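Q: Quick one: sequence plus predicted model below, questions after.
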Amino acid sequence: MGKIKVGIEAKILSDASAGIGRYVTELCRNLSYDPELSLILYSPSAFNSEIVGKLDKVRFAAGSVKNPVGKQLWLEIVLPFLLKRDEIDIFWAPAHKMPCFVSSKIPKILTVHDLCWKIVPETMKKTTRLLDSYKMPGALRKADIITAPSKSTAEDIAKTFGISKNDINIISPASNLQNVETDDTIISKYGLARKKYILFVGTLEPRKNLERLLKAYSLLDDSLKNDYKLVIAGAYGWGGMKTADIVSQLNLTEYVIITGQLGDDMLASIYANSYFLALPSLYEGFGIPIVEAMSLGVPVLTSEVSSMPEVAGNSALLVDPLDEDSIYKGILELIENKVLYEKLAAGAVESASVFSWQKSADKLSHLIKKMINK
């Protein structure tokens, strides 16, 4: 028997790699080393060249569609035709949605990363929310196998759609930053080499709760803000998150540094040199920055809701994301309580080691082979 042909809807890899894009990239990279599998990635538009460079053992099939409506039509109409033409054995939809016309003869795996549209709809762009709420129920019905990144997300899916938790497979993200050669130019650029600083990493959008984090940070005494700058790293998302304007309104300009999105080498450097990660999100299906920080020995301040306590394990201080005072007290606690800080830092690498891209790829590979060999 020849290799198992796995077709993967990879529209997300036409954009910059963040969140789900990183998940798809790293799982495909690890899956591609399995001698029994052959991966073909499909997208309505050209793939991000940086991502293509990381995936040298997979095939790419890209269209040249540029407008959003055209991309959706490509996924619904062209992709099912390509899957049939390429005689795909298994189809993996790694980003919530499943094309309606994929042949019923092709076994299907669906990954649902979160239920933002259901749990925190106010934090989503309206079109994305409507598309997810419309497409997800049908995708779940079509899927032969469902995966989620965390037990918390699996529970959300089970509760919302009446699916048994036992029928949802947990395939978690991980961090690869501990193996990345760091580029310290970002540290030099902002004069952070000899400073302690608090770090936020994530797309700048409402769900990340950045405005409350900034307001909580502003409550610190000026002397503490001077000693512990707040560094914000991440691409701008949607929702009018004009972070620089909020920083200015709160008189934080001299204490807050906004870097924009960083490559892995600079990201690894800025994590490794940080005092702790602050990620008080309103909701996360997993929260990759938590694992990235811990993998480099950095403790975490994060929210007591959704998947975040599960992912952080024993290396985080948990706060109420809706309460600025709770976030403020958490920041102060990690600055002033050195015993607690050292305890969280000491267990960080071990907490992160629970998660591995290779282990997750092996789980996914096992599911694929099990479906083929039924």
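A: Arrived safely, thanks for sending.
Q: going forward, measure contacts and count neighbours with C-alpha atoms only.
A: OK.
Q: Contact partners for the nearest residue to K151 once chain neighbours are set aside?
A: Of all residues not flanking K151 in the chain, I170 sits nearest, at 6.7 Å (CA to CA, 6 or more residues apart in numbering). Counting by CA atoms under 8 Å, 6 or more residues apart in numbering, I170 touches 147-151, 154.
Q: got the buried residues for the strand or helix carrying I368?
A: Using DSSP states H and E, I368 maps to helix 357-372. Buried residues in helix 357-372, counting neighbours by 16 or more other CA atoms under 10 Å, are found at 357-365, 368.
Q: again with stretch 151-161
A: Neighbour-count burial for stretch 151-161, counted by 16+ other CA under 10 Å, picks out 151-158.
Q: ok, structure two:
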Amino acid sequence: MRIALNASILRAPRTGIGQYLVELVQALATDPNLELQLFNGWNWQPDLPTTALPGYSRLSSLIKRCVPNAYALRRRIEQQRFERGTRDATLYHDPSLWPFTFDGPMVMTLHDLTHVHFPDTQPKDRLAAIERHAVTSVEQARHILVDSQFIGDEVRHYYGVPIERVTVAPLGCSARFHPRPSVQLTARLQSLNLQPGRYLLCVGTLEPRKNLQVVLRAYQHLPPTLREHYPLIIVGMAGWRPEQLAAPLQRALATGQVRLLGYQDDNTVAELMAGARLLLFPSLYEGFGLPVLEAMASGTPAILTRTSALPEVAGEAGTYIDAHADRACAESIQRLIEDQPYWQQKRDAGLLRAEMFSWQRCARITASVYRQVVES
């Protein structure tokens, strides 16, 4: 079975959907009955790109500013290039809301409905394109994969998709996320002026949906001695509407106790995750919440909100707070720092919980859907 996969998102630095695609492709590649062909936005190739396209983010921003109707123009060009490699494809799988036109069975992955709940997280021209095409794409898809039961329920409710056309394929966790002794972390952390177990970590794109504001407020409620010994480290690239975070973030950075590392490579993130005392992930909305799973697999307890799909991932291993309760968040941080038995309990529960998720399982479910669609 020859599967055409849209991998054009890998031109940009990898965030959640990019990580999903990389891990899924690697797991699917072990199935001898599947032949994968990847569309990189311009050409077809059999293998994953090893890195993002150099300068892609800057070039993309420049084109948007300088070329009228840049999204529509780029889409027409990509559609033409896409069609050249799909003539003998058995099935087409797209991991986004806006699949290409394909004359055959199409499977799409809907990771979340952020465009519905948080339309201000998308540039206006992109949001307009998504709104035009999403409904049609959902109607045309033979089957829809989702990362969580929560999103499956949303897809059925919002788009009216029958239950038999939706399958939950929970995400997995890369093998690079695992507990590490301090001696293995020293070199990397020293280069960042950090000590194992002596910092708090936030991982995610800097955008209002990630609710970083409550983390910054909670951190200021901690006793000065804890802030002195446990800096707050923020890892992630700027997202849409970063100006909403600019003032509070700049004030926090000025203290010297909050540090913004920006986008980091996969291995650095994995070591930062394993070395943190805890992960802060109070997101307002997630289709899954991959950093929470990665933290648990690393032996790092997570503080998170009981919203959207996050409880499906963390279960009882999570330490839950209200999305806007900065003082309750501060209390949870302080407890995970000072109460060692409680920290150990959450660490052990997280490691056990993480074993329930794997990319091999995600790939098996995905391949089963491929076969179901082709045989129907």
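A: All right, it came through fine. Note that the structure is predicted; figures quoted are calculated from it, not measured.
Q: Got a TM-score for the pair?
A: The TM-score (TM-score structural alignment, normalised by the length of structure 1) is 0.87; 355 aligned residues with a CA RMSD of 2.6 Å.
Q: sorry, back to before: now the buried residues of stretch 151-161 of structure 1 in JSON lines, with secondary structure and distance to D265 of structure 1?
A: Compiled in JSON lines, the buried residues of stretch 151-161 of structure 1 are given as follows (DSSP: H, G, I helix; E, B strand; the rest coil; distance: CA to CA, whole Å):
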{"residue": "K151", "secondary structure": "helix", "distance to D265 of structure 1": "30"}
{"residue": "S152", "secondary structure": "helix", "distance to D265 of structure 1": "30"}
{"residue": "T153", "secondary structure": "helix", "distance to D265 of structure 1": "30"}
{"residue": "A154", "secondary structure": "helix", "distance to D265 of structure 1": "32"}
{"residue": "E155", "secondary structure": "helix", "distance to D265 of structure 1": "35"}
{"residue": "D156", "secondary structure": "helix", "distance to D265 of structure 1": "34"}
{"residue": "I157", "secondary structure": "helix", "distance to D265 of structure 1": "35"}
{"residue": "A158", "secondary structure": "helix", "distance to D265 of structure 1": "38"}
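Q: Tell me the one of the residues you listed nearest L262 of structure 1?
A: Proximity of these to L262 of structure 1 (CA to CA) peaks at T153, which lies at 27.5 Å.
Q: what residue of structure 2 matches up with the closest one?
A: Matched by TM-score structural alignment, T153 of structure 1 corresponds to I151 in structure 2.
Q: show me what contacts that match?
A: For I151 of structure 2, the contact set (CA under 8 Å, 6+ apart) comprises 110-113, 287, 308-309.
Q: likewise A139 of structure 1?
A: Residues counted as contacts of A139 of structure 1 (CA under 8 Å, 6+ apart) are 96-100, 110.
Q: In those, which residue is surrounded by the most others?
A: Among the contacts of A139 of structure 1, M98 has the most neighbours (other CA atoms under 10 Å), with 27 neighbours.
Q: from memory that one sits against Y134, does it?
A: No: here M98 of structure 1 lies out of contact with Y134, judged by CA atoms under 8 Å, at a distance of 11.1 Å.
Q: what residue of structure 1 matches up with M356 of structure 2?
A: Taking TM-score structural alignment, the alignment pairs M356 of structure 2 with V354 from structure 1.
Q: Tell me the secondary structure at that match.
A: Three-state call for V354 of structure 1 (DSSP: H, G, I helix; E, B strand; the rest coil): coil.
Q: Identify, from the buried residues of stretch 151-161 of structure 1, the entry nearest to K329 of structure 1.
A: S152 (25.9 Å).
Q: Not counting its neighbours along the chain, what's nearest that closest one?
A: In space, and not counting its chain neighbours, S152 of structure 1 is closest to S307: 5.0 Å by CA to CA, 6+ apart.
Q: so how far is Q257 of structure 2 from the residue of structure 2 most remote from its centre?
A: Computed with CA atoms, centre = their mean, the residue of structure 2 farthest from its C-alpha average is T225, at 33.2 Å. Noted for T225 of structure 2: a distance of 11 Å to Q257 of structure 2, by CA to CA, to the nearest Å.
Q: Quick check: the aligned partner of G256 of structure 2 in structure 1 vs G260 of structure 1, distance?
A: Aligned counterpart of G256 of structure 2 in structure 1: E254 (TM-score structural alignment). E254 of structure 1 sits at a distance of 17 Å from G260 of structure 1 (criterion: CA to CA).
Q: And S45 of structure 1, by the same measure?
A: Relative to G260 of structure 1, and taking CA to CA, S45 of structure 1 is found at 25 Å.
Q: Which of those two has more residues huddled nearby?
A: Each of S45 of structure 1 and G260 has its neighbours counted (other CA under 10 Å); S45 has more, 21 against 14.
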